[in-house]
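Chemist: model the following, please.
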Amino acid sequence: MFISEAYAQAAGGSAGGLESLQQFLPLVLIFVVFYFLLLRPQQKKMKAHREMVSQLRRGDRVLTQGGIIGQINKVISETEVSVEIADGVRVRVIRSAISEVLAKTEPVSGASKDAASKDEAKEEGEAAAEGVEAAPPAAKKTNLLGKLLGKN
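Modeler: Here you go, the predicted structure:
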């Protein structure tokens, strides 16, 4: 009697492999949904934060995790920066404690800076030859606009 029951359970066990896979499948699906809804976005945020922290420069206005707003005065090392939070008040902050860059300073390329200074020197030279002081660029644009509109 016991032997026949053992054979019956063994014969039913071969179909049980598929059944156990069906029971395991919802758990796998829950893990996949969990990964795409929670883990992956968090990893993207961490990667963006690491990139933002690595690109910090002198002159950037930043917000720390503690809520302090200041301007980066000096990059001390790969892990620390000096942030000026008021006139003459400087605080050393760990880079990872910076939560947001409020205003980013743009690098000035050497070629455009040299070209701009050459143009200004040329205009000043022409104005000096005429005996007139060089006008600021904004005034020249207004004067040009006046000429175009017939209002000199």
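Chemist: contacts, neighbours, all on C-alpha from now
Modeler: Will do.
Chemist: what residue is smack in the middle of the protein?
Modeler: Met52 (4.0 Å; Cα atoms, centre = their mean).
Chemist: contact partners for that residue?
Modeler: Applying Cα atoms under 8 Å, 6 or more residues apart in numbering, we find Met52 in contact with Val101.
Chemist: tell me the secondary structure of it, please.
Modeler: Assigned with DSSP: H, G, I helix; E, B strand; the rest coil, Met52 falls in the helix class.
Chemist: distance of it relative to Leu25?
Modeler: Taking Cα to Cα, to the nearest Å as the measure, Met52 falls 39 Å from Leu25.
Chemist: to compare against the first, here's another:
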Amino acid sequence: MANVWIIAQAGNDQAPTRITSEPVTGGEESTVVVPDPNGGPPATGADRPAASWMQFMPLVLIFVVMYLFLMRGPRKQQQKHKQMVQSLNKNDRVRTIGGIFGTVVEVRGDEVVLKIDESNNTKIRVSTSAIGKNLSQEGKD
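Modeler: Modelled structure (predicted):
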């Protein structure tokens, strides 16, 4: 601490003759002394009580709520979608996230073949992440 600036108010018996804005010089570190308003001995920074764990309770609660809303919710939705995709079978009616309705013809790893038009026998391949809802399972639930 090369430059320490001290601004303090002293009692009448300790009043300085003049106040300067020069830095305090000296090799040793200084301790801030705060006078007690009740007239007791002055308290230094080391005499202050340690921070209680109750002061950190609101911060801990904020982190818990953030975890519940930001981490746990989306993770549950991902697990639910994964279970729905794994339970896809042939002839299930599905709706993609793009709004295309079709019937599952085949499930291959991470892609699904959908028949979207019965008259022309039109088929498309989509990713499993593009399946939004299994309409066949909706009636069973």
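Chemist: now what about the TM-score between them?
Modeler: Overlay of the two chains. TM-score (TM-score structural alignment, normalised by the length of structure 2): 0.61; 99 aligned residues with a Cα RMSD of 2.3 Å.
Chemist: the residue nearest to the centre of structure 1 matches what in structure 2?
Modeler: In structure 2, the residue matched to Met52 of structure 1 (TM-score structural alignment) is Met84.
Chemist: and Ala11 of structure 1, how many neighbours does it have?
Modeler: Neighbour count for Ala11 of structure 1, taken as other Cα atoms under 10 Å: 11.
Chemist: give me the aligned partner of it over in structure 2.
Modeler: So, by TM-score structural alignment, Ala11 of structure 1 is matched to Asp47.
Chemist: ok, Arg90 of structure 1 next?
Modeler: Counting by TM-score structural alignment, Arg90 of structure 1 lines up with Lys123 in structure 2.
Chemist: ok, and the closest non-adjacent residue to that match?
Modeler: Nearest non-adjacent residue to Lys123 of structure 2, counting by Cα to Cα, 6 or more residues apart in numbering: Lys115, 4.3 Å away.
Chemist: tell me the contacts of the one you found?
Modeler: 102-105, 121-124.
Chemist: can you tell me the element it falls in?
Modeler: strand 111-117 (DSSP states H and E).
Chemist: if we can go back for a sec, which of the contacts of Lys115 of structure 2 are buried, as a PyMOL select command?
Modeler: Selection of the buried residues among the contacts of Lys115 of structure 2 in PyMOL, burial being defined by 16 or more other Cα atoms under 10 Å:
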select buried, resi 102+103+104+105+123
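Chemist: using JSON lines, please lay out the contacts of Lys115 of structure 2 together with secondary structure.
Modeler: Conversion of the contacts of Lys115 of structure 2 to JSON lines gives the following (three-state DSSP):
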{"residue": "Gly102", "secondary structure": "strand"}
{"residue": "Thr103", "secondary structure": "strand"}
{"residue": "Val104", "secondary structure": "strand"}
{"residue": "Val105", "secondary structure": "strand"}
{"residue": "Asn121", "secondary structure": "coil"}
{"residue": "Thr122", "secondary structure": "strand"}
{"residue": "Lys123", "secondary structure": "strand"}
{"residue": "Ile124", "secondary structure": "strand"}
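Chemist: what's the longest helix in structure 1?
Modeler: For structure 1, the helix with the greatest residue count under DSSP state H is helix 2-34.
Chemist: buried residues in stretch 85-98 of structure 1, which are they?
Modeler: For stretch 85-98 of structure 1, the buried set under the neighbour-count rule, 16+ other Cα under 10 Å, comprises 85, 90, 93-95, 98.
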